[in-house]
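*Asks:* mind looking at a prediction? Sequence and model below.
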Amino acid sequence: MPSFDSHHQPDGRLLQSGVKFTVIPETLQSPFKDHFPAYYKGLVRAEPGGFVIHPKFVNNAEKIYNMKVRSDDVWIRTFPRSGTTWTSELTWLIMNDCNFEEAARVGQPIRSPNLDANYINHWDKFAAEGSFDTMDIITIDEIEKMPSPRVLKCHLPFDLLPPNLLDTAKVIYVARNPKDAIVSLFYFHKLVNLCTFTGDLETFVDYFLDNKVLWTPYFGTVLDAWGKRSHPNLLILFYEDMKKDIRAQIKRISTFLNKPVTPEQIEKLVDHVRFDKFSKNESVNYTKEIKAGVGKDDPNNTFVRKGQTGGWKNHFSPEVNRKIDEWIAKNLEGTGLKFVTELNDQ
C-alpha cells in the first residue's frame, strides 16, 4: 500500500481498512486558511463517515487500525471537549486501585495516552521552528508496549479503530450536549497553537456545522456509539449526568469495569475531580505543555476551562442558537437520543 509522508497530501487512495482519505479543497483556500493558519496543509475527510482529521493522521491510520487490542484494555472515546480528561482520570484510578500517588507523579498524557494526539498537526515542524519545546507524546509503538491494564483514549470513530475493539475490550463513550461542546472546542482552538483559530465564535459555528473543523462531524461518532449502546462491552456516559451526580457515574464505571470501589474511595475520587482542584492539577491540566509553547498562557482560557453545562447561553446569539437547534433536531430525528443543555445545580 502506498504511504503518505508529511510532504504529500492524500489523493483519494484506499487504505487497507477500506477507508479513503481525500483533501477538503476549501481548507487549502481562503478564508479557511486565514482562519486556521496552523493547518497549512489543510484537512482531510475520511469516507465512509466523513470524519475530518489532519493529513498527518493518514500515515498512521493503518497502524492504529491494526493495533493489538487486549482483553483488559479500557478505551475511552469522546467527541473532543466532552469530558475526556475527566473520565480518563476516574477510569485510570478505578483500574489502578485508586493509586492517587502514582496519578500525581505521572501525567495523564503518559499513563492514559490519546491515540490521535500526535496527528492533529505536524508537531516536528512547530518544534523545529521553536514554537514550543519537544513534548513527551506517546507514539502508537510505545502504546503497544505499555503494561496492562491500559486506559487509552481517542476521538476517532469506530471505523478507524481496530475492528475487534468492541468485542475484545471495554469501551466507554462520553457524550456532551453539542452546544457546550462547540463553545469548548472554540476556546480550545483559541488556546492550542497547533490548531489556532483567528475568527469569532459565529464563524467557528459555521465551520463546525459544515463539518470543516477537526474531529467533526459531531453526530458521526456520537450516533455511531449510540447505535451500539446495547453491546455489553460499551458503556455510554453523559457529561451532564456526571455533573449532576458524579457518585452515581463513578459507581456505573466501577460496575462496568468489574473493579469495586469502597464508599471511602468514592469520596476520594469525588474530591480528586472536584473542579477547583482538577483545574489546578498539573497532572491533568497540561500546564507544563502550555508553558512550553503548545498553548497560549492565558489565565482566562485554560485546558480545564469552566466545566459547566449551559455556558453556551452566554455565547450564542438568538440567530446562531436557532441555527444550532435546527441542526440538532435534524440529526437526532428518529434516534431516541436527547441532550440536557442546562442544569440548575452543578
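*Replies:* Structure's in. What do you need?
*Asks:* CA atoms for contacts and neighbours, from now on please.
*Replies:* Fine.
*Asks:* where do the strands of the stretch 151-300 of the chain begin and end?
*Replies:* Residue ranges of the strands in the stretch 151-300 of the chain, as given by DSSP state E, counting those that start in this stretch, are 151-154, 170-175, 234-238.
*Asks:* most neighbours per residue, which of the ones you listed?
*Replies:* Per-stretch averages of neighbours, counted by mean count of other CA atoms under 10 Å, single out strand 170-175 among those, with a mean of 25.
*Asks:* which helices and strands does that one pack with?
*Replies:* Applying 3 or more CA pairs under 8 Å, 6 or more residues apart in numbering; DSSP states H and E, we find strand 170-175 packed against strand 74-78, strand 234-238.
*Asks:* what angle sits between the last one and strand 74-78?
*Replies:* Right, strand 234-238. 40 degrees (axes from the mean of the first three to the mean of the last three CA atoms, to 10 degrees).
*Asks:* what's strand 234-238 in contact with?
*Replies:* The contact list for strand 234-238 (CA atoms under 8 Å, 6 or more residues apart in numbering) reads 166, 170-176, 225-226, 228-229, 249, 253, 256.
*Asks:* which ones are touching Ile290?
*Replies:* Per CA under 8 Å, 6+ apart, neighbours of Ile290: Val192, Lys296, Asp297.
*Asks:* this is the comparison structure:
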Amino acid sequence: MAAPEAGTPDASAKKRPVYQDDEFWEDHKGCLVPLPWTLSLPQVDEFEAHDGDICVVSFPKSGTGWLSAVVLMIANDADAACLHAGKPVQVMVPMLEQVLPTEIQHPELRNIHKLKNMQGPRLYATHLSKDSLPKPVVEKAKVIYIYRNPKDVMVSMYHWLRGLRAVGFDRDIRYLVDEMVKPQGKIMYAPYFDNIAGYWKIRNQPNIFVCSYEQMRKNFHASVKELATFLGKELSDEQIQRICHECSFAEMQANPVTNRQERDHVVGVYDSQISPYIRKGAVGKWHDTMDEESSKKIDEWIQQNLSRPDLIDFGFEFE
C-alpha cells in the first residue's frame, strides 16, 4: 500500500502553547485533540474512505504502533521486507490527523493532504473517537480498534509525554491520573471511556474488529490469525509465525523502522534518550510506577464507567 513521505525540519517554528495551557486543546466533537494536530481537523472532517481502506484506531498508548506493524505485515502477505525497507512504520501507516512541528507552516506535507491524494486502498491510523472520525471511514473502511487497561495506558503515556519535545509536559503520573478521571481532564483524546464505547457499540458491524492489548499479548499467534481472516488474508502458519516474530517487542525495539528513533530525532518530535518510544510493552507494569492512591482512584473510576449502557459486556484484564 502507498504511503506519504515524512516532512523536513522547519527552523521558523514559533513558541506555541504547551500541555498545561487551555489553548493547547480543542474539543473536536467530544474528543480532546492537542496542538498542533488540531490544525488538520477541518481537512480530516472532509476525508473520504476508499474501498479497501484499513484504519487502525486506538486511544493513545494502547498499542497503535504495535498493531500498525502487525496489520502492515498482514497486508503485505507476511513479507518481512515491509518492516526493513527504510521507511518507518509511522510513515507507511500514517496517523490521519497528525501534524508534526515541521508541518505547521506547510499543510502540503501533512498526512491528511497526502492521504487525500493517494489512489486505491490506503492504510492509516487515528486516535479519534468514533463520533469525531469521518463517517465514511466508520462505514466503509475496515476499522481495527485496540484498547488497553487504563493503568498501563497511564504509565505508558507518562513516559511518552516526558519524551515529547514540543509538548512541555513537566508533571508527575499522579497529575495524569487526576486529569484522566476528571470529566473534562487534560488528556489527549479524552474522554477515555467515550473513545472505547463508541467502537464497542459497533463491534458487531462486519467492517469493525475490536481487540484488547492484553489478549494480543497473551495469544499473539491466534490474534494475528483472527486479524488476517478479518482482512481477507489466508496466511499459512509459517506466515503467521513470521509476523509474530517480526512484531515481537524485542524485534521492534531493535528495528529502526519500528522504534522511531531515527525519524523522530530528524523531525525533532521525540527524545528517546528520556524514554524510548518502544519500552517494555508488558502487561501490569503499572505496579512499578503508580502509587496505591492513584490506583484506587482509577479502580473507582473504572467501576463507575463499566455500568454505562454503552459498555455492556465490556471489561479489562489486569495483572
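*Replies:* Yep, that arrived. Only a predicted model underlies this, so the values are computations on that prediction, with no experimental measurement involved.
*Asks:* one step back: between the contacts of Ile290 of structure 1, which sits nearest Thr203 of structure 1?
*Replies:* The nearest member of the contacts of Ile290 of structure 1 to Thr203 of structure 1, counting by CA to CA, is Val192 at 18.0 Å.
*Asks:* aligned partner of the closest one in structure 2?
*Replies:* Aligned against structure 2 by TM-score structural alignment, Val192 of structure 1 finds its counterpart in Leu164.
*Asks:* what's the nearest residue to the spatially most central residue of structure 1 if we skip its chain neighbours?
*Replies:* By CA atoms, centre = their mean, structure 1 has its centre lying nearest to Pro80, at 3.2 Å. Closest residue in space to Pro80 of structure 1, ignoring its immediate chain neighbours: His155 at 6.3 Å, by CA to CA, 6 or more residues apart in numbering.
*Asks:* aligned partner of the residue nearest to the centre of structure 1 in structure 2?
*Replies:* By TM-score structural alignment, Pro80 of structure 1 lines up with Pro60.
*Asks:* quick one on the thing from earlier: turn the strands of the stretch 151-300 of structure 1 into CSV, including distance to Pro260 of structure 1.
*Replies:* Shown next, in CSV, are these (distance: least, CA to CA, whole Å):
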stretch, distance to Pro260 of structure 1
strand 151-154, 17
strand 170-175, 16
strand 234-238, 16
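*Asks:* so which of the ones you listed comes closest to Arg111 of structure 1?
*Replies:* Between the strands of the stretch 151-300 of structure 1, strand 151-154 lies closest to Arg111 of structure 1; by CA to CA that is 7.6 Å.
*Asks:* quick check: next helix or strand after the particular helix or strand that has Ala127 of structure 1 in it?
*Replies:* Mapping Ala127 of structure 1 onto the secondary structure by DSSP states H and E places it in helix 123-128. Following helix 123-128 of structure 1 in sequence order, the next helix or strand is helix 140-144 (DSSP H and E).
*Asks:* which stretch of structure 2 lines up against that next one?
*Replies:* Taking TM-score structural alignment as the measure, structure 2 aligns residues 112-116 with helix 140-144 of structure 1.
*Asks:* counterpart of Ala103 of structure 1 in structure 2?
*Replies:* Aligned by TM-score structural alignment, Ala103 of structure 1 pairs with Leu83 of structure 2.
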